[in-house]
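Enquirer: Pasting the sequence and the predicted coordinates here, then a few questions.
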Amino acid sequence: MSKSLQAIRGMNDILPEQTPLWRYFEATVAGLLDSYGYRQIRMPIVEFTELFKRSIGEVTDIVEKEMYTFEDRNGDSLTLRPEGTASCVRAVLEHGLSGGGQVQKLWYIGPMFRHERPQKGRYRQFHQIGVEVFNLPGPDIDAELIVLTWRLWGLLGLRDAVTLELNSLGSSAARAVYRDALVTYLEARREQLDEDSRRRLLSNPLRVLDSKVPQTQALLVDAPRLEDFLDDDSREHFAGLRARLDAAGIPYVINPKLVRGLDYYGKTVFEWVTDQLGAQGTVCAGGRYDGLVEQMGGKPTTGVGFAMGIERLVLLLETLDKVPAELARQVDVYLAAFGEAAELAALTLAETLRDEVAGLRLAVNAGAGSFKSQLKKADKSGASYALVLGEDELARQVVGVKPLRDEGQQQTVSWQDLPGYLAGCLKQH
C-alpha cells in the first residue's frame, strides 16, 4: 500500500478554524502600519542564493545549515527566502527606491523558509510581517518602530505578556575591536566552551554571547563587554533612543548579550520577548543595518527594521485567551429555503440583502433538506439569525427571522423591511 500524502514536516496547513484569527491579526497589523504611513511591498519567495550569502553572511547558521537551496533548469543556484530584509533591500536597489536620499517606509508579509528542527513556535515554513525604513539615520525612527509595536501590543491585549530588550552593537569598526578582545578571552577558555560555541568562536564569535548553555553563560560573566567598546556616535544614538522611549513611557531592559543572528546589524538591536511560550520566546525582533545597502552594491544608505513571527503571536493570543469572541462566528445570517420556488427566490433575496446591508455575512442553504435539517445547519454555522423562507412566506413576500443565540421569538418581516431590520439586529451583536 502506497504511503499516504501529507504535508512536509514543519510546513503546516492553516485550517479554516484557524484562519479567522490569522486574518484578524494580519488586518490589525496592516491597519496600524497604514496609520503610520508605511506602504506595502511584495517580493518573490525565491531569490538567487548569492543574495543571502552576501547579506546575511556565509558563516551564519542560516546560510550554512538552514537554507532551502537548489539549482533550477538553467543551472542557477536559487534559495527559498529565509528572511525578508535581504529581499526588500534587493528590491529597493533594483527599482531605485532609495536613490537621492529618498525616504522609504515599507512593510511586507509572507512565508519564510528555514530547515530547522520543528517544534512548537518554530517551523520550516513560517510567516512574518516585516517593516523596513531607508534613509533615516537618527534614533527617532528607531523609536518610532518600537512605539509602533508597543501600540500593536495594546491593540491585541498583549502588553503585559511581552518585554522589550535593547542593545547597541556599535559600528563595524568598534565591533571588530571587541571581537578580537572576546576571541582572546574565550580562546583561553576554549576547553570549557560547549561544542557549538567552539565552532562559533572561529566563524561568528559574537553569537557565543547568546548561547543557552549554562556553563558557557557562566564563562561570559567576566568576558569583555561590548558596551565598553562602543564608538561615540553609537553611544549618542543609543542614548537618543532611550530618551525617546523614556519620554513615551515604554519600559525596556538593556541586554548586553543581545546580538541577533544576522551579520548585517549595527547600532540598535531589539527584541520583544515573552515567557508564555516556553523556549520560543522572541515574538518580534530587529535593528539597524546602515551598511547593508552598500554591502549589496548600492550607495551608502541607512536602514532599520524589524520582523514579527505570525505563528508565535497567534499562539500567544490563543495561550492568553486574547482571541476576540466574534471570530468564532463566521456567518451572521443563514437563509433556509424550502421548495424549489423558495430556493429560486432565496438567491435573489440574498443578493439584495448583500447589496443593502453593509458587511453582512450571509450563507444560503445549499443541498435542500427538511426544515429540521436546515435549521440544524444554520445553528452549526454560528449564525446569529436564521431566515426562514417557505411557500407560505413566499406567497406573502415575507420571511421568518429566527434568533439562534438567545431566547427571542421568531418574527415575520416583509422583504422590503428586512434589510433595515437585520442591520438593527446585527448592531446588537
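Expert: Thanks, I have it. Numbers count the residues shown, from 1 in each chain.
Enquirer: Could you use CA atoms for every contact and neighbour count after this?
Expert: Will do.
Enquirer: Show me where the stretch 151-300 of the chain has its strands.
Expert: 163-168, 253-254, 268-273, 282-288 (DSSP state E, counting those that start in this stretch).
Enquirer: So what's the gap between the helix or strand containing residue 419 and the chain middle?
Expert: Per DSSP states H and E, residue 419 falls inside helix 418-427. Its chain's C-alpha centre and that of helix 418-427 lie 35 Å apart, by CA atoms, centre = their mean, to the nearest Å.
Enquirer: which residues are in contact with it?
Expert: For helix 418-427, the external contacting residues (CA atoms under 8 Å, 6 or more residues apart in numbering) are 332, 353, 356, 357, 413.
Enquirer: give me every residue that touches the second one.
Expert: The contact partners of residue 353, taken as CA under 8 Å, 6+ apart, are 360, 418, 419.
Enquirer: what about it, which helix or strand?
Expert: Counting by DSSP H and E, the secondary-structure element that holds residue 353 is helix 340-356.
Enquirer: could you say what helices and strands the following helix or strand past that helix packs with?
Expert: Counting by DSSP H and E, the next helix or strand C-terminal to helix 340-356 is strand 362-364. For strand 362-364, the contact count by 3 or more CA pairs under 8 Å, 6 or more residues apart in numbering; DSSP states H and E identifies strand 333-337, helix 340-356 as packing neighbours.
Enquirer: dropping in the other structure now:
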Amino acid sequence: MEIKITRPQGTEDVTPKQIYKWHTVERIARETAESFGFHETRIPTFENTNLFLRSVGETTDVVQKEMYTVTAKETQFTLRPEGTAGTIRSMLQNGLLNDALPQKVFYILSCFRHERPQKGRLREFHQFGVEMAGSQGPASDAEIISLAKTILDRAGLQNIALNINSIGCPVCRAEYHKALKAYFEPKKEELCETCQTRLEKNPMRILDCKSPICAGIAKDAPVILDYLCDDCRTHFEKLQEYLKALHIDYSINPKIVRGLDYYTKTVFEFITTDIGAQGTVCGGGRYDGLIEQMGGKPTPAMGFAMGLERLIMTMEQQGCAFEEPKGCDLYIAPMDESAVPTTMQLGQQLRVSGYQVEYDVMQRGLKAQMKYANKIGAAFVMVLGENELQDKKAKLKNMETGEQIEIALDETFEDKFDDIAVQYMFHDIVEDFEKECQ
C-alpha cells in the first residue's frame, strides 16, 4: 500500500502562486526598517537550550510547554521559539555592543513552538523583528513603535489598534508581585496546575495564562500601573507624550504583560479583530535587564516581532494590495532543432539584461508551445524557424493586442527588444492610470 506523506501538522507550504505576497510584506518591512537606520542580521535556527531558559523564562508557556528540544551528545539544543534571545546572543558574541550605540538590527526568520494549530497560530511560523540596544530613554520606545506602525501603514492595513502598558522595573514589580500573590492565594485551588506553580515563582505569568478559568480569575487582579515607581511612571508618561507628538493613537491596556519574562517597563501590541481570536499582528517592548542577564554589561534594549502569517492574513481579509508576481517577458518558440542554439543565445542575452525569458525544453510542436506561452502569461512570443534564421529577422507578437513587430536578430536585438518592452510597459501604466481616473 502506498504511503502518502504530507507536511507536519502546524506547518504550511508557500507555493509559487502565493510567494509574491511574502515578497511584498518582506520588502515593505525591510525597506522601512532600513529607512529607520536598522541593518539586517541572521542567526542560527537552533541554540543552546540554556539560552532560552535564562532569557525567555522558566515559568513561561514557551519554555514549559512549547519548545522543541533535542539532545545531541549530552548537549541540549532548542529550535528557536522567538528571535530576541538569539539576536542578543549574537550581538554579544560578535562584539556589536562595543561599536557605536544604539545598535539597531532587524531579521526575518522562522520560529517553532509546539502549540495547538489554529487560524493565525502555527507550529512553524515566521517573524519580522527588530532589536535596538543601548538607549534607555522613552524616545527610543516611541521610535520602535513608530517603526512598527509605519510598516503596518505601508502594508495598507486599517483598523489596527495600538495598546500600550508599563510592567515596571524589578524594584516596583517586587511590590506588584506581593499584591498579586495576596490576590491569587485565596483562589489558588481554582487555578490550573501550571499557574499554581507560577503563583510562587512569577505571579505575573498567571495574567498571561490561556486557560479561560485562570483568565476569569485574573480579570479583577491588581493593575501594575498602580505600583509603578517614580522613574517607571515618568518613563511611561513621556512615551505617551512622544506618541502624541508623532500622531500615533493608542490605548492603555494594563492587562498586557507579554508572554516572555525578559520584558521591563514598556510593552505594546498592535491588534486587529479581522483574523479572529489570534488578533495580535505585532508585539514588543523593553528588556533592559536581558543583556546583563546573558553575560553582557548592563545595556538597555527593546524591540518587537511581527508575525508574517498573521500580517498577510490580515492584509487578505482587508483587501490590501500585493505586488504582482513577475511574469514571462518573452517566450521564444523554436520550430525545429536547428533553431535551438540561436534561441538559447537570444534568451541568455535578454536574461543578463534582467528580462524573464523562456523557451521550449520539452520538444513540443509549435501549437503546443503557443498554448504553453498563453498559460504562463508571456507578454511577447517570437517564433524562430528556418526562414527567420536565414533572413536574420523575426516577428515579436504582443500577446495582449495581437500586434506583430519585426525585429532584427543581430547585435541590435537586445536594444530593440528593450525599446519595444518599455513602450509596452508605458502603455500599460498609462492605461492603468486612466482607469483609476474614471
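Expert: Structure's in. What do you need? Quantities reported herein were computed from a predicted structural model and do not represent experimental measurements.
Enquirer: picking that back up, tell me roughly how far the helix holding residue 419 of the first structure lies from the second structure on average.
Expert: Once fitted to the second structure, helix 418-427 of the first structure is off its aligned match by 2.2 Å on average (mean CA distance after the TM-score superposition for the first structure).
Enquirer: before we move on, what about stretch 26-33 of the first structure?
Expert: Here the mean offset of stretch 26-33 of the first structure against the second structure after fitting is 1.6 Å, by mean CA distance after the TM-score superposition for the first structure.
Enquirer: List the residues that contact the aligned partner of residue 302 of the first structure in the second structure.
Expert: Aligned by TM-score structural alignment, residue 302 of the first structure pairs with residue 300 of the second structure. Applying CA under 8 Å, 6+ apart to residue 300 of the second structure gives the contacts 133, 134, 135, 136, 286, 287, 288, 289, 291.
Enquirer: Could you measure from residue 300 of the second structure over to residue 95 of the second structure?
Expert: Distance, residue 300 of the second structure to residue 95 of the second structure, by CA to CA, to the nearest Å: 16 Å.
Enquirer: same question, residue 8 of the second structure
Expert: Look at residue 8 of the second structure and residue 95 of the second structure: by CA to CA, they are 38 Å apart.
Enquirer: End to end on stretch 287-303 of the first structure, go ahead and measure it.
Expert: Start and end residues of stretch 287-303 of the first structure are separated by 9 Å (CA to CA).
Enquirer: Tell me how far it lies from the chain's centre.
Expert: 24 Å.
Enquirer: Going by neighbour count, which residues of that stretch are buried?
Expert: The neighbour-count check on stretch 287-303 of the first structure (16 or more other CA atoms under 10 Å) flags 287-293, 296, 298-303 as buried.
Enquirer: Which residue, other than its chain neighbours, is closest to residue 193 of the first structure?
Expert: Distances taken as CA to CA, 6 or more residues apart in numbering place residue 216 nearest to residue 193 of the first structure, at 5.6 Å, with adjacent residues excluded.
Enquirer: One more: residue 59 of the first structure?
Expert: Closest residue to residue 59 of the first structure apart from its sequence neighbours, by CA to CA, 6+ apart: residue 203 at 5.8 Å.
Enquirer: where does the nearest residue to residue 46 of the second structure once chain neighbours are set aside sit relative to residue 87 of the second structure, distance-wise?
Expert: The shortest distance from residue 46 of the second structure to any non-neighbouring residue, by CA to CA, 6+ apart, is to residue 79 (4.2 Å). In this view, residue 79 of the second structure and residue 87 of the second structure are 14 Å apart by CA to CA.
Enquirer: next one: residue 424 of the second structure
Expert: For residue 424 of the second structure, the distance to residue 87 of the second structure equals 46 Å [CA to CA].
Enquirer: re earlier: now, the contacts of residue 300 of the second structure that are in helices?
Expert: Within the contacts of residue 300 of the second structure, residues falling in helices by DSSP state H are residue 291.
Enquirer: residues near the aligned partner of residue 177 of the second structure in the first structure, how many?
Expert: In the first structure, residue 177 of the second structure lines up with residue 179, judged by TM-score structural alignment. By other CA atoms under 10 Å, the residues close to residue 179 of the first structure number 19.
Enquirer: Tell me if I'm right that residue 179 of the first structure and residue 206 touch.
Expert: Yes. At 6.9 Å, residue 179 of the first structure counts as touching residue 206 under the criterion of CA atoms under 8 Å.
Enquirer: follow-up on the earlier one: which residues touch the residue nearest to residue 46 of the second structure?
Expert: The contact partners of residue 79 of the second structure, taken as CA under 8 Å, 6+ apart, are 45, 46, 47, 67, 68, 69, 111, 112.
Enquirer: Check residue 246 of the second structure too.
Expert: With the criterion set at CA under 8 Å, 6+ apart, residue 246 of the second structure makes contact with residue 146.
Enquirer: same question, the one 3 residues further on
Expert: If a contact means CA under 8 Å, 6+ apart, then residue 249 of the second structure has 161, 162, 243 as its contacts.
Enquirer: ok, and the most crowded of those?
Expert: For the contacts of residue 249 of the second structure, neighbours tallied by other CA under 10 Å; top is residue 162, 21 neighbours.
Enquirer: Aligned to that one, what sits in the first structure?
Expert: In the first structure, residue 162 of the second structure lands on residue 164 (TM-score structural alignment).
Enquirer: Also residue 279 of the second structure?
Expert: Using TM-score structural alignment, the partner of residue 279 of the second structure in the first structure is residue 281.
Enquirer: Excluding sequence neighbours, find me the nearest residue to residue 194 of the first structure.
Expert: residue 216 (6.6 Å).
Enquirer: Distance of the spatially closest residue to residue 164 of the second structure that is not a sequence neighbour relative to residue 291 of the second structure?
Expert: Spatial nearest neighbour of residue 164 of the second structure, excluding adjacent residues (CA to CA, 6+ apart): residue 268 at 4.3 Å. According to CA to CA, residue 268 of the second structure stands 20 Å off from residue 291 of the second structure.
Enquirer: my read: residue 382 of the second structure touches residue 399, true?
Expert: No. Look at residue 382 of the second structure against residue 399 with CA under 8 Å: they stay out of range, at 10.3 Å.
Enquirer: Overlap in contacts, these two.
Expert: Counting by CA under 8 Å, 6+ apart, residue 382 of the second structure and residue 399 have no contacts in common.
Enquirer: These two: which is more packed in?
Expert: Neighbours around residue 382 of the second structure and residue 399, counted as other CA under 10 Å, are more numerous at residue 382. The numbers are 22 against 16.
Enquirer: That'll do, ta.
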